[in-house]
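*Asks:* Dropping the sequence and predicted coords here.
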Amino acid sequence: MRKVRRLTQRELADLSHVSYSTLTKVEQGVMPASPSVIGALARALSVPVSELNGRGLDPGRCHLVHRPAHPAPARAGHALREGLL
């Protein structure tokens, strides 16, 4: 979603009031997104939270960055990276 809207990570971080560091870590799957981060990103993108995660505020199911399937399984809470880009 971020790339579809032609936003850089820095621009989305500014719009959502989520730190750039947090946003990049969430997109890379290094850090799970908290419910407050998911909510802030959804508000900044003007989409319902369910569009980012598909199941309410379940950080383990949030789809923030769309990436092709990877052979290595993602740890629970790190799947946020699939949906935003």
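*Replies:* Perfect, I can see it now.

*Asks:* make it CA atoms for all contacts and neighbour counts henceforth
*Replies:* Noted.

*Asks:* biggest helix in this structure by residues?
*Replies:* Assignment by DSSP state H gives helix 35-45 as the longest helix of the chain.

*Asks:* Can you give me the buried ones in that one?
*Replies:* V37, I38, G39, A40, L41, A42, A44, L45 (16 or more other CA atoms under 10 Å).

*Asks:* roughly how far apart are the nearest residue to the third one once chain neighbours are set aside and E27?
*Replies:* Same thing as G39. Take G39 and drop its neighbours on the chain: the residue closest to it by CA to CA, 6 or more residues apart in numbering is V49, 6.1 Å away. Distance of V49 to E27, computed by CA to CA, to the nearest Å: 16 Å.

*Asks:* Use this one as the comparison:
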Amino acid sequence: MQKFYVWTIGCQMNVADSQKLESAFDQIGLTKASSADEADVVVLNSCVVRQSAEDKVIGMMTSLKPQKLQNPEKNFRFDGMYGRPKN
């Protein structure tokens, strides 16, 4: 059985959106994983209005990169709000 992991940072709207997403995953038969390492599907739901939140999102994305390299079949989704690169 496939597992999912949802990581959320940001406002209460993000928390509510993540809860809806988790419910949808439950309804289609996915099991909630306790960490991204255990999951087949990983969702990062972010709101980066503050620099500290942006730093946490970048850190999480960086920590997930080796997982994708080791397991190309693993699915990642990035939702929410993330700024554009600074020029």
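*Replies:* On my side now, so go ahead. Small disclaimer: the values here were computed from a predicted structure and weren't measured.

*Asks:* where does the TM-score land?
*Replies:* TM-score of the superposed chains, computed with TM-score structural alignment, normalised by the length of structure 1, equals 0.28; 49 aligned residues with a CA RMSD of 4.5 Å.

*Asks:* returning to that earlier point: my read: the residue nearest to G39 of structure 1 touches S36, true?
*Replies:* No. Counting by CA atoms under 8 Å, V49 of structure 1 stays clear of S36, with 10.5 Å between them.

*Asks:* What helices and strands are in contact with the helix or strand just after the longest helix of structure 1?
*Replies:* Counting by DSSP states H and E, the next helix or strand C-terminal to helix 35-45 of structure 1 is helix 49-53. Applying 3 or more CA pairs under 8 Å, 6 or more residues apart in numbering; DSSP states H and E, one finds that helix 49-53 of structure 1 contacts helix 35-45.

*Asks:* For the helix it packs on, name the packing helices and strands.
*Replies:* In terms of contacts (3+ CA pairs under 8 Å, 6+ apart), helix 35-45 of structure 1 is packed against helix 9-16, helix 49-53.

*Asks:* which of those is buried the deepest?
*Replies:* helix 49-53 (a mean of 21; mean count of other CA atoms under 10 Å).

*Asks:* quick check: angle from the strand or helix carrying E27 of structure 1 to helix 35-45?
*Replies:* Per DSSP H and E: E27 of structure 1 is located in helix 20-28. Interaxial angle, helix 20-28 of structure 1 versus helix 35-45 (axes from the mean of the first three to the mean of the last three CA atoms, to 10 degrees): 90 degrees.
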